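[1] after the sequence you'll find the predicted model.
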Amino acid sequence: MNEKKKALVVTTVASTIDQFCMNDISILLDNYDVQVAANFTTGNNTSKERINEFKNELINKNIVINEVQFDRNPLSKSNLIAYKKLKSLIQQNKFDLIHCHTPIAAMLTRLAAIELRKKGIKVIYTAHGFHFHNGAPLINWLLYYPVEKWLARYTDTLITINKEDYERAKRKFNARKVEYIPGVGIDLEKINLVKVDKDLKRSELGLPKDAFIVLSVGELNKNKNHEVVIRAIAKLNNPDIYYVICGKGQLSKYLANLSKELGIENQVYLLGFRKDITEICKSSDLFVFPSYREGLGIAALEAMSCGLPIITSNVHGIVDYSTDGKTGYICKPTDVDCFSKHIKSLYNDLDKRSEMALNNIEVVKIFEIKGVKNIISNIYKSLDT
């Protein structure tokens, strides 16, 4: 009987595996013994309770957990310790395949695997959105672009999840293969099965039944740019418009204080990490996604699948699905007036919201999970040839 092959999945923090990598792992489990390596202790954008639940889920699938203290700060000394531990892990286990995600983990993984690649180990890197892109700050290009370009030579397959990154990687990077997949996959069947009593859900969240609910989902950090929406709603001076944000992060107090300073603290709800995002989407009226950078944006795609019109920024992977006047509206990330104008117009136009909702349910189908899993499965199979 042949011994089962070994695969390692590496991310900087464990919540990335939970939110974005389990489809890949489900495919790998058919042919590999799977291990994961990530920081399960700090830096995660979900709750400690969820991380503990996730650990148990991995153990129940016979997936070996390796705690590696990666730090999202590329200059942190702890990443040197993490590199040494990761290199030792790779050498001791003699993996056949390593699939890495997120910039820090992917950088350290590819460095640690340089010598073993000469012995046949395959290394895949999924870039969930390069930090350098059209309109990105110059510092991002100076810091991240040279590193990614250099490390591409130590990558057997570089997977990109938006068209801008794919075209740039094909032209500029020297990975053995560059592939495009439409994100990590949206489970439309699962989303469609969720039924919700809209009034009851709003009551549970403390929201008025007749309020106009604007929703955002994402970590409370500078990149997600929730501030622009708070300022946009404040300009409207309409007490019937509420802003609900699902997510946790370092800007929680800042956003709460900003809402108070602008006099709309009673209209802004910071709900923290939630497990009922689909129910909240189906109880809302509009989804706003104002990020400065997004590899694609699974939160927006899930909102679209729930029949919500979207107002988004005009950057990076978001433009793969966000079309001005069709799926919703598009604004520059810093344009408060633009977000304010379009929130107001959709508040006043139920017919337009309904039309965009139907458009979005169709648009999102190309990001459905079955097609994505087929592509990933074929990429894994191609490494054996």
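    That came in fine, so what should we check first?

[2] alpha carbons only for contacts and neighbour counts from here, please
    Noted.

[3] the stretch 101-250 of the chain: helices as residue ranges?
    103-112, 114-117, 138-151, 163-172, 188-193, 198-205, 226-236 (DSSP state H, counting those that start in this stretch).

[4] need those in JSON lines with distance to residue 284 and mean neighbour count, can you?
    Compiled in JSON lines, the helices of the stretch 101-250 of the chain are given as follows (distance: least, C-alpha to C-alpha, whole Å; neighbours: other C-alpha atoms under 10 Å):
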{"stretch": "helix 103-112", "distance to residue 284": "34", "mean neighbour count": "22"}
{"stretch": "helix 114-117", "distance to residue 284": "49", "mean neighbour count": "16"}
{"stretch": "helix 138-151", "distance to residue 284": "35", "mean neighbour count": "14"}
{"stretch": "helix 163-172", "distance to residue 284": "30", "mean neighbour count": "17"}
{"stretch": "helix 188-193", "distance to residue 284": "15", "mean neighbour count": "12"}
{"stretch": "helix 198-205", "distance to residue 284": "8", "mean neighbour count": "14"}
{"stretch": "helix 226-236", "distance to residue 284": "15", "mean neighbour count": "21"}
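
[5] please compare the first structure with the one that follows:
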Amino acid sequence: MKVLYLLDSLNRGGIEVLCVDICRNAQANGLDLMVAATGGGDLEADFRESRVEFIRLTRRLPIDLAVVAKLRKIIHERKIQIVHTYQAVEGIHAYLACFGTNVKTVLSHQGFVADKKNRLTLRFLLPRVAMNVVISQGLRRWYESQIKLKFSDNVKIIYNGVDKKRLVWHGETLKGELGLPADVLLFGMIANFYRDPRKDQLTVCRALPKIFAEIPNAYCVFVGKTEAGAEHKFTECARFCRKNKIDNRVFFLGGRADVPKILKSLDIFVFSSIHEGLGIAALEAMLTNVPCVLSDIEPFLEISENGKYAKIFPVQNAEILSEKILELFKNRGMRENLASRAFDFATENFSIEAHLRELKKLYDSIL
């Protein structure tokens, strides 16, 4: 079968990183695919070097009929059988390009849907695609209960996957970069600051004074860019740290492309989130043998089997978060045991090979 992946952006994000991993491993796992992108971004070079055919288009309008025409030509000339998209804007262009043909469309649902326009588009697309892929049971329930998007029989849960090979790091450590001794205890969170109620770095900040008071050689890092409109969230975190005189032990590193380097230096990974589709950053930590402390939202309970493979704390509860982190810091054996068990679990269920295996089954089922 020949599959076309259609992306609207190539900026570094969970969807785009997943698709790069898919492209790099598709051939070895029996998938023949290509990528078309209607926008650029900092991962464009990665896609071009990913061993699959890559075509760059330009979308100038919300619904661009010129893009639709070009896609239709690509589909015909490359004998595409399935078009796989990840967002509403890509989905509507794929739907129009495939209309009246035998080509099947697949739409993946990755997480938070903020605006009314995208929700209306998804409401139109859900019953019209050959298959909807949702990345967790928790996200499906959120769709149905919070934004009233109902799925029919054309839906399948497929967890995202991570390429472990991408997470290998052999260079300088983050501790070395920051001028910290190798024996300090470093923990942190990798997540952007968003306008919408999604990530929750402030709860981590509120947990820091108690942690630092009990663990004098502990330091914390926050990695992630600040989205336009979310500047106040970053400012509130930085102000809290200054006010509590802990800013000399907290590093705000901004957006980074070297996630493997960061994970390699972490003793604990913290993911404080209010809403998540699955949590690719947590999976990356598990697959790097870093023990995780996660908020108790449903997708995180799924990927940790209700706390079997991670420490869990109630959403926005800084007191219990600090207790969970301190429990791990004070017991190295517990940290290593939790990390080892989580690594094995994640390898079996959330590797890129497991993801591609399920995708291939899905594609076969709709042809």
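    Good, I have the coordinates. Note that the structure is a prediction, hence the values are computed from the model and not measured.

[6] care to give me the TM-score?
    For this chain pair, the superposition-based TM-score is 0.80 by TM-score structural alignment, normalised by the length of the second structure; 346 aligned residues with a C-alpha RMSD of 3.4 Å.

[7] quick revisit: residue 12 of the first structure: which of the helices of the stretch 101-250 of the first structure is closest?
    helix 103-112 (4.8 Å; C-alpha to C-alpha).

[8] now the helices of the stretch 101-250 of the first structure in JSON lines, with distance to residue 59 of the first structure?
    Shown next, in JSON lines, are those (distance: least, C-alpha to C-alpha, whole Å):
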{"stretch": "helix 103-112", "distance to residue 59 of the first structure": "22"}
{"stretch": "helix 114-117", "distance to residue 59 of the first structure": "27"}
{"stretch": "helix 138-151", "distance to residue 59 of the first structure": "32"}
{"stretch": "helix 163-172", "distance to residue 59 of the first structure": "34"}
{"stretch": "helix 188-193", "distance to residue 59 of the first structure": "24"}
{"stretch": "helix 198-205", "distance to residue 59 of the first structure": "33"}
{"stretch": "helix 226-236", "distance to residue 59 of the first structure": "36"}
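
[9] looking at those, which is nearest to residue 311 of the first structure?
    Across these, residue 311 of the first structure has its closest neighbour in helix 226-236 (10.1 Å, C-alpha to C-alpha).

[10] superposed on the second structure, what's the mean shift for that closest one?
    Comparing helix 226-236 of the first structure with its match in the second structure after superposition yields a mean distance of 1.9 Å (mean C-alpha distance after the TM-score superposition for the first structure).

[11] remind me what that helix packs against, helices and strands.
    Secondary-structure packing of helix 226-236 of the first structure (3 or more C-alpha pairs under 8 Å, 6 or more residues apart in numbering; DSSP states H and E): strand 241-246, helix 252-261, helix 336-348.

[12] show me what the longest one is packed against.
    The reference is to helix 336-348 of the first structure. Against helix 336-348 of the first structure (3+ C-alpha pairs under 8 Å, 6+ apart) you get helix 226-236, strand 310-313, strand 328-331.

[13] for the helix or strand just after it, which positions count as buried?
    Using DSSP states H and E, the helix or strand that follows helix 336-348 of the first structure towards the C-terminus is helix 350-363. Residues 352-354, 356-361, 363 are the ones in helix 350-363 of the first structure that count as buried (16 or more other C-alpha atoms under 10 Å).

[14] swap in stretch 40-59 of the second structure?
    40, 43-44, 46-48, 50-52, 54, 57, 59.

[15] pick the most buried one from the helices and strands packed on helix 226-236 of the first structure.
    When those are scored by mean count of other C-alpha atoms under 10 Å, the highest mean neighbour count falls to strand 241-246 (a mean of 22).

[16] what is the corresponding segment of the second structure for that one?
    Under TM-score structural alignment, strand 241-246 of the first structure corresponds to residues 218-223 of the second structure.

[17] ok, average deviation of that stretch from the first structure?
    Averaged out, stretch 218-223 of the second structure is 1.7 Å away (mean C-alpha distance after the TM-score superposition for the first structure).

[18] neighbours of residue 258 of the second structure, just the number please.
    11 (other C-alpha atoms under 10 Å).

[19] for it, what is the corresponding residue in the first structure?
    Under TM-score structural alignment, residue 258 of the second structure pairs with residue 276 in the first structure.

[20] who touches residue 322 of the second structure in this structure?
    207-208, 210-211 (C-alpha atoms under 8 Å, 6 or more residues apart in numbering).

[21] let's have the helices and strands packed on helix 226-236 of the first structure in JSON lines, adding distance to residue 272 of the first structure.
    Formatted as JSON lines, those follow (distance: least, C-alpha to C-alpha, whole Å):
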{"stretch": "strand 241-246", "distance to residue 272 of the first structure": "5"}
{"stretch": "helix 252-261", "distance to residue 272 of the first structure": "9"}
{"stretch": "helix 336-348", "distance to residue 272 of the first structure": "23"}
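
[22] could you point out which of the ones you listed sits nearest residue 124 of the first structure?
    Of those, nearest to residue 124 of the first structure by C-alpha to C-alpha is strand 241-246, at 31.4 Å.

[23] tell me the contacts of residue 240 of the second structure?
    205-206.

[24] what's in contact with the match of strand 241-246 of the first structure?
    Against stretch 218-223 of the second structure from outside (C-alpha under 8 Å, 6+ apart): 184-192, 201, 211-212, 249-256.

[25] counterpart of residue 225 of the first structure in the second structure?
    Matched across to the second structure, residue 225 of the first structure falls on residue 200, judged by TM-score structural alignment.

[26] same question but for residue 309 of the first structure, I mixed them up
    So residue 309 of the first structure corresponds to residue 291, using TM-score structural alignment.
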